[in-house]
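Enquirer: Could you work out the structure for the sequence below:
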Amino acid sequence: MSTARTAFSERATTVARTPAGPVEYRLEGSLEGRDHRTVLVLHGGHLRAGLALGEEVFADAGFTVLVPSRPGYGRTPLSTGTTPAGFADATAQLCRSLGVERLAAVVGISAGGRTALMLAALHSHLVERVILQSAVAFLPWPDRLMRLGGRAVFNARTEAGTWAIMRSLIHLAPALGLRLLLRSLSALPARQVLAGLSPAERATLTTLFTLMRSGHGFVADMLPVPDCAAQVHQPALVIATRHDRSVPFAHAESLASLLPNAELVESRADSHMIWFGPDYPRIATKIRAFLAAG
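Expert: Below you'll find the model as predicted:
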């Protein structure tokens, strides 16, 4: 069983006005008191600050969780930061405006991984540790087929229609809709992946997929990013599964070899969504121990 939440809904967010531009964010927990510890989570493609995924491990450990929407997602315009390096600056400005002087960790998930690394490299005074989950490295990404398909169906003009079709399909034929979406997230047969999910996990994924939007963000996520891995000297935990089709395991291996102080943890999850893997309790324990070491 995974420890991913079984109830899923969109949560309230706020927009901060930073020197770099507006940044939508969600804050779970309190920033009051001298002992508060904050983890900043940068979600991947098609997600925004109002959608909480894989965060409970931090909240349950007593950390305040800060989640911004990356450029082009939610209410953060593409003009805020634009590049991972630029948004790393905007994120540092957001932290400053909230009175967060130190992050216990920055968490980079999927396409948010490169922004997390940029934040750690460019604002090392702010970031103590780095956690990367199914994260995109600095290898060529995505592959040609995914790039062409992504630009066609997830660009700013078409993405609303694409997600409307997916919502209709999931409503009319939930299992078929889930299999179709899981096909791009796993190298295993989609039926096998779906069969490995509990009813509660299926319900969570169903709701998540119906809430996803790409905005202007996903096409921007596919642009190349300068490699900053050698500049990230903080302890790093790199978590990934070999069954991930969306972000191949080679990305995790690359990050683990390039980051000066990294540990690679292999998940046994059937797909990109490591929180739904049979060994996620082990992964969560590893994450807690990694944070406690700080």
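
Enquirer: make it CA atoms for all contacts and neighbour counts henceforth
Expert: Will do.

Enquirer: Check the offset of stretch 121-131 from the chain's centre.
Expert: The chain centre lies 17 Å from the centre of stretch 121-131; the measure is CA atoms, centre = their mean, to the nearest Å.

Enquirer: Can you name the element that comes right after the top strand by length along the chain?
Expert: In the chain, with assignment by DSSP state E, the single longest strand is strand 21-28. Counting by DSSP states H and E, the next helix or strand C-terminal to strand 21-28 is strand 38-42.

Enquirer: quick one: that next one to strand 21-28, angle?
Expert: 120 degrees (axes from the mean of the first three to the mean of the last three CA atoms, to 10 degrees).

Enquirer: To compare against the first, here's the next sequence to fold:
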Amino acid sequence: MTTTLLDTSKGIVEFSYRGVGPAVLLIKGGHSTRETEFSHSSLIYEGFSLLTVSRPGYDYTERSTGKTPVEFADTIIEVLDHLNIERVNVIAISTAGPTGLALAAFYPERVSKLIMEAAETTGRMDEEGNKLLYTPTERILLSSLRQLLKLFPDVAMKHLLNKWTTEDAEDYLEKLSPNDRRFIYDLLDTSRSGKGILPKGEQTDFDIGHLETPVLGMYSQKDKKVQYTHALLLKSLVPDCEIFEVDADSHLIWIGKDARQVWDKRLEFLTQ
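Expert: Prediction:
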């Protein structure tokens, strides 16, 4: 994938911009890199252009570009200005949720719609678990897990799924199709710790009760990583918000028996 580096007022930020048509901004979740694919690239073939901005601490994006969601939202606006993009549809995944909300809250004139895909509404709700995400020990563990993936892929994937599903991880893995198993393998294989944002930087300390932007939240009841309470909070606070409950067995709402419904719902929301 061809990427571009932009020297913003807060530091270097990496992004890719592909396709022709209405712009969709994709902000990936924690440990995702430029190679991590959640199937959103197919939006290009549906008539959209896809702008993917690497989060602070990942790929070549410097941590200084956003130590809080609000600061990173400011940086993203500089990217939009550089590309002469007036308005975007935003898709925020997992821990990128607060950044998506910050964009909608502070730049409503630049955000047409916001989709929260298994996305945190506030980092505070999972603070205890998130404390483990950005430590030297965690970096070593993630690196070891990728090595294990090469030798014993099922063992490595089950270790990951134990944190992402309320179901039995072994049973869940056995039910998956070869393509879905490949999705998890590639997700783990492309994950990196980088110099990721500390948990305190992911917390939503601004008011989302006055958002003017239409919001679609897609969540699973069986998501162990981003619990369904995030969906309930989003629905209770945001005036124009629809929650689509995904019949998925884990945090990975992009695979499994309801994956097509997720794709169709996303397209419907973007085009309506």
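
Enquirer: Please report the TM-score between the two superposed chains.
Expert: Comparison of the two superposed chains (TM-score structural alignment, normalised by the length of the second structure) gives a TM-score of 0.94, and 272 aligned residues with a CA RMSD of 1.7 Å.

Enquirer: Report the mean distance between the longest strand of the first structure and its aligned residues in the second structure.
Expert: Strand 21-28 of the first structure: mean distance to aligned residues in the second structure after superposition is 1.3 Å, counting by mean CA distance after the TM-score superposition for the first structure.

Enquirer: what separates that strand from the chain centre, distance-wise?
Expert: Distance of strand 21-28 of the first structure from its chain centroid, counting by CA atoms, centre = their mean, is 15 Å.

Enquirer: what's the spacing between the counterpart of residue 114 of the second structure in the first structure and residue 120 of the first structure?
Expert: Using TM-score structural alignment, the partner of residue 114 of the second structure in the first structure is residue 130. According to CA to CA, to the nearest Å, residue 130 of the first structure and residue 120 of the first structure sit 7 Å apart.

Enquirer: When the two are compared, which one has more neighbours?
Expert: residue 130 (30 against 26; other CA atoms under 10 Å).

Enquirer: Next, work out how far apart the more buried one and residue 91 of the first structure are.
Expert: To residue 91 of the first structure, residue 130 of the first structure is 15 Å away according to CA to CA.

Enquirer: same question, residue 132 of the first structure
Expert: The gap separating residue 132 of the first structure from residue 91 of the first structure is 17 Å, by CA to CA.

Enquirer: Kindly report the same for residue 110 of the first structure.
Expert: 18 Å.

Enquirer: and if you look at residue 241 of the first structure?
Expert: Distance from residue 241 of the first structure to residue 91 of the first structure, counting by CA to CA: 28 Å.

Enquirer: How about residue 111 of the first structure?
Expert: Applying CA to CA, the value for residue 111 of the first structure to residue 91 of the first structure is 16 Å.

Enquirer: again with residue 228 of the first structure
Expert: To residue 91 of the first structure, residue 228 of the first structure is 17 Å away according to CA to CA.

Enquirer: And what about the aligned partner of residue 76 of the second structure in the first structure, helix, strand or coil?
Expert: For residue 76 of the second structure, the aligned position in the first structure is occupied by residue 91, per TM-score structural alignment. Put simply, residue 91 of the first structure is helix when judged by DSSP: H, G, I helix; E, B strand; the rest coil.

Enquirer: For the residue nearest to the spatial centre of the second structure, give me its contacts.
Expert: In the second structure, the residue lying closest to the centroid (CA atoms, centre = their mean) is residue 93, at 1.9 Å. Applying CA atoms under 8 Å, 6 or more residues apart in numbering to residue 93 of the second structure gives the contacts 26, 27, 28, 29, 116, 117, 118, 119.

Enquirer: Show me which pair in the residues you listed is furthest apart.
Expert: 26 and 118 (13.5 Å; CA to CA).

Enquirer: Who has more neighbours out of the two?
Expert: For residue 26 of the second structure versus residue 118, neighbours defined as other CA under 10 Å are more numerous around residue 118 (30 against 22).

Enquirer: My read is that the more buried one contacts residue 221, right?
Expert: No: in this structure, residue 118 of the second structure is not within contact of residue 221 by CA atoms under 8 Å, at 10.2 Å.

Enquirer: Quick one: map residue 213 of the second structure onto the first structure.
Expert: Structural alignment (TM-score structural alignment) places residue 213 of the second structure against residue 234 in the first structure.

Enquirer: how close does the residue nearest to that match when sequence neighbours are not counted get to residue 198 of the first structure?
Expert: Of all residues not flanking residue 234 of the first structure in the chain, residue 129 sits nearest, at 5.3 Å (CA to CA, 6 or more residues apart in numbering). Residue 129 of the first structure sits 32 Å away from residue 198 of the first structure, taking CA to CA as the criterion.

Enquirer: okay, the two: which has more neighbours?
Expert: residue 129 (23 against 14).

Enquirer: which residues does that one contact?
Expert: 103, 104, 105, 106, 120, 234, 235, 236, 291, 294.

Enquirer: So how do I select the buried members of those residues in PyMOL?
Expert: Here is the PyMOL command that selects the buried residues among those (16 or more other CA atoms under 10 Å):
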select buried, resi 103+104+105+106+120+234+235+236+291
